[in-house]
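Asker: Could you work out the structure for the sequence below:
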Amino acid sequence: MIDRLRILTEELLIPAGLTLACATEEPWWQLPNPGPFAGARVVVVLRDLGEMLEVALPVRPNGTTGFVRSSDVSLSTHHARVVVDLGAHRVTAWEEGVVVAEGAVALGANGTPTPPGEFYMNEVQEQDAADTLFGSWIIGLSGFSETLPLIDGMDPAIALHGTNDPSVLGTDVSEGCIRMHDDVIARLAPLPAGTPVEIRS
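Answerer: As a prediction, this is how the structure comes out:
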């Protein structure tokens, strides 16, 4: 169990100019680095196979994995994690084994449910104006809606974010994202990229 936790919390930084590739001559998927937002591309290591690393990819379908060469990346380890309990409508975050944030959340509506699964934080954006649907912070996850089509030509990623309407917390109203009080999302924002986010059904 300890080894598995250690591997799942390793984060992988892909140097600029390199792309993700499987163990064949030609890459089957390419991800730009930096990603669509500021900062290095980060993915979570699932298995260390020596010369190759199996990593969780931020692509559809949810749960897709791929491989990168160990020599092409740098590894670092952290001890943070986030759990979203769909049944309880709650989020809890730990760092170094200590609870750093917890609170009620709003989840996806019936037609656009929040997908359960193992994801990770891959980008953090502070919002210029907190009085919006997204509140003060948006934390993008590696997962995607399993019901929505493309939006503006892009896959509909799910995210953790704040809200300007705390009255919706504890209900199912979103298009799959996880809304929480701005005070709670502000405590999640400093967690490192690559932090695992488990969404439990």
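
Asker: CA atoms for contacts and neighbours, from now on please.
Answerer: OK.

Asker: ok, residue 113 - contacts?
Answerer: Going by C-alpha atoms under 8 Å, 6 or more residues apart in numbering, residue 113 touches 107, 145, 147, 174, 175, 176.

Asker: where does it land in three-state SS?
Answerer: coil (DSSP: H, G, I helix; E, B strand; the rest coil).

Asker: Identify the residue nearest the residue nearest in space to the middle of the chain in space, chain neighbours excluded?
Answerer: Nearest to the geometric centre of the chain sits residue 141, at 2.5 Å (C-alpha atoms, centre = their mean). Counting by C-alpha to C-alpha, 6 or more residues apart in numbering, residue 141 lies nearest to residue 121, which is 4.7 Å off, once chain neighbours are set aside.

Asker: picking up where we left off before, just the closest of the contacts of residue 113 to residue 114, please.
Answerer: residue 176 (4.1 Å; C-alpha to C-alpha).

Asker: which residues in this protein form helices?
Answerer: Under the criterion DSSP state H, the chain contains helices at 2-8, 182-188.

Asker: So for residue 133, which of these sits nearest?
Answerer: Closest to residue 133 of those is helix 182-188 (C-alpha to C-alpha; 11.0 Å).

Asker: Check which residues of that closest one are buried.
Answerer: Applying a neighbour-count criterion of 16 or more other C-alpha atoms under 10 Å, one finds 182, 183, 184, 185, 186, 188 buried in helix 182-188.

Asker: and the gap between the last one and residue 145?
Answerer: Taking C-alpha to C-alpha, to the nearest Å as the measure, residue 188 and residue 145 are separated by 21 Å.

Asker: just the fifth one next, same as before
Answerer: Taking C-alpha to C-alpha as the measure, residue 186 and residue 145 are separated by 24 Å.

Asker: can you count the residues close to residue 166?
Answerer: Counted with other C-alpha atoms under 10 Å, the neighbours of residue 166 add up to 16.

Asker: Just give the nearest non-adjacent residue to it, would you?
Answerer: Closest to residue 166 by C-alpha to C-alpha, 6+ apart is residue 181, at 6.2 Å.

Asker: so that neighbour touches residue 102, yeah?
Answerer: No - in this structure residue 181 lies outside contact range of residue 102 using C-alpha atoms under 8 Å: 9.8 Å.

Asker: follow-up on the earlier one: mind putting the helices of the chain into a markdown table with distance to residue 170?
Answerer: Converted to a markdown table, the helices of the chain look like this (distance: least, C-alpha to C-alpha, whole Å):
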| stretch | distance to residue 170 |
| --- | --- |
| helix 2-8 | 29 |
| helix 182-188 | 14 |
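
Asker: To compare against the first, here's the next sequence to fold:
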Amino acid sequence: MSPYYSARRLKLYLQRTIKLLLVFGLLFTAFYTGAAAEAASSSELLVVNKQTNKLAYFSGGKLVRTFSVATGKTTSLTPEGSFPIVVKIKNRPYYKENIPGGDPTNPLGDRWLGLEVNGTKGTTYAIHGNNNESSIGKYVSAGCIRMHNEDIHWLYPLIAKNTKVVITSTTLDMEQIAVKNGYPLGSKMFAASLIINGVSTRLKDSFVLDHSRVFIPLRESVALLGGTLQQDDRTGALIITIGKYKVTHQALSSTAVVNGKSVTMLPSRSENNRLLIPLGSLPELFGIQVKWNPQAESVTILN
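Answerer: Below you'll find the model as predicted:
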């Protein structure tokens, strides 16, 4: 084989190899970019409740902000369901009346987050600004969701394409709507009440909501239930007595001993140097039946 022929074969081989590497590089970049965009959008959620004309922005498993909005003149005009944002436009013209984008008289404002609804590809239904701030909070649109211009200016840069928007009409609060639609919530601290024999007491220590599970402050709750709480000097375990139930529990663990019998429970948790126990464990630990009211943020003791 001649040296010329060998060199030519090597050159062709190198050219093919470089082309393959370039193709794989482009495919990897496209995959990575798409995966990153999907991950970013999946950590965010927008919820529109037509019953209250409010829009909620969730990010990183938490409710970040709630805004007043305007929706359709009739209940059917603003569609209900789950829709992705597929178009983001600044200064979109109002084609119907030939009003340029960014014009103060443009009823779309200067920010447009277009929704994919029944094949409309983000051109028909959107979350957008307005040219009439007094309309926000009312039922006035042809189907879109209007926001105060200042509010959508804040929201617009935070929202990625493919972010899910849930539109509904319900008495549920925003976090309940999010959970119902598969959005995993992180923890939230809030003030709540314990209702015993019809008497409601607002606790000084905060409750915690974590992935739809409620945790209540242990010390205050035990005192209101007429129980006692002590600590074993040797092991550090807590000894809680309520009525005929004696419970021994090591803080932050997932077990307890109830009247001498070991039971499994959700782990207790510590917030601001206060120990909280899962509300759902009260029946097994203390024989107490409870009812959680998320709207009133209260726990009723049923027996």
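
Asker: Out of the helices of structure 1, flag the one nearest residue 79 of structure 1.
Answerer: Evaluated with C-alpha to C-alpha, the helices of structure 1 place helix 2-8 nearest to residue 79 of structure 1, the distance being 8.3 Å.

Asker: What about the contacts of residue 113 of structure 1, which are in strands?
Answerer: Under the assignment DSSP state E, the contacts of residue 113 of structure 1 contribute 107, 174 to strands.

Asker: neighbour-wise, which of the contacts of residue 113 of structure 1 leads?
Answerer: residue 107 (29 neighbours).

Asker: which one in structure 2 is aligned with it?
Answerer: Residue pairing (TM-score structural alignment): residue 107 of structure 1 is matched to residue 71 of structure 2.

Asker: Tell me how many other residues crowd residue 120 of structure 1.
Answerer: 28.

Asker: what residue of structure 2 takes the place of it?
Answerer: Per TM-score structural alignment, residue 120 of structure 1 is aligned with residue 84.

Asker: list the contacts for that match?
Answerer: 115, 116, 161, 162, 163, 164, 165 are the contacts of residue 84 of structure 2 under C-alpha under 8 Å, 6+ apart.

Asker: Counting neighbours, what do you get for the residue mapped onto the second one from structure 1?
Answerer: Superposed on structure 1 with TM-score structural alignment, residue 116 of structure 2 falls opposite residue 142. Number of residues near residue 142 of structure 1 (other C-alpha under 10 Å) recorded here: 25.

Asker: Residue 142 of structure 1 against residue 122, yeah?
Answerer: Yes - taking C-alpha under 8 Å as the definition, residue 142 of structure 1 is a contact partner of residue 122 at 6.3 Å.

Asker: what about residue 162 of structure 1, neighbour count?
Answerer: Neighbour number of residue 162 of structure 1 under other C-alpha under 10 Å is 29.

Asker: could you measure it against residue 176 of structure 1, distance?
Answerer: From residue 162 of structure 1 to residue 176 of structure 1 the distance is 14 Å (C-alpha to C-alpha).

Asker: Please apply the same query to residue 200 of structure 1.
Answerer: Separation of residue 200 of structure 1 from residue 176 of structure 1 (C-alpha to C-alpha) stands at 14 Å.

Asker: Check residue 139 of structure 1 too.
Answerer: Applying C-alpha to C-alpha, one obtains 13 Å for the distance of residue 139 of structure 1 from residue 176 of structure 1.

Asker: hmm, who's touching stretch 40-54 of structure 2?
Answerer: Counting by C-alpha under 8 Å, 6+ apart, 55-61, 66-71, 137-138, 159-171, 174, 177-178, 183 sit against stretch 40-54 of structure 2.

Asker: Among those, name the ones in strands.
Answerer: Counting by DSSP E, the contacts of stretch 40-54 of structure 2 place 55-59, 66-71, 164-168 in strands.

Asker: So which of the residues you listed wins on neighbours?
Answerer: residue 71 (29 neighbours).

Asker: Please list all residues in contact with that one.
Answerer: 50, 53, 78, 137-146.

Asker: same thing but at 10 Å, please
Answerer: 48-51, 53-54, 77-79, 127, 135-147 (C-alpha atoms under 10 Å, 6 or more residues apart in numbering).

Asker: For the buried ones among those residues, write the corresponding PyMOL selection.
Answerer: For the buried members of the contacts of residue 71 of structure 2, the matching PyMOL selection, counting by 16+ other C-alpha under 10 Å, is:
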select buried, resi 48+49+50+53+54+77+78+79+127+135+136+137+138+139+140+141+143+144+145+146+147
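
Asker: sorry, back to before: tell me, what's touching residue 139 and residue 176 of structure 1 both at once?
Answerer: 158, 159, 160.

Asker: since we're on the aligned partner of the first one in structure 2, how many residues are nearby?
Answerer: Under the alignment by TM-score structural alignment, residue 158 of structure 1 pairs with residue 125 in structure 2. Each residue near residue 125 of structure 2 was counted by other C-alpha under 10 Å, and the total is 22.

Asker: Does residue 125 of structure 2 touch residue 108 like I think?
Answerer: No - with contact defined as C-alpha atoms under 10 Å, residue 125 of structure 2 does not count as touching residue 108 (11.1 Å).

Asker: joint contacts of the two?
Answerer: 144, 145.

Asker: Tell me how many other residues crowd residue 217 of structure 2.
Answerer: Close neighbours of residue 217 of structure 2, defined as other C-alpha under 10 Å, add up to 23.

Asker: ugh, wrong one, residue 178 of structure 2
Answerer: Neighbours of residue 178 of structure 2 (other C-alpha under 10 Å): 22.

Asker: Which residue, other than its chain neighbours, is closest to it?
Answerer: Closest to residue 178 of structure 2 by C-alpha to C-alpha, 6+ apart is residue 47, at 7.2 Å.
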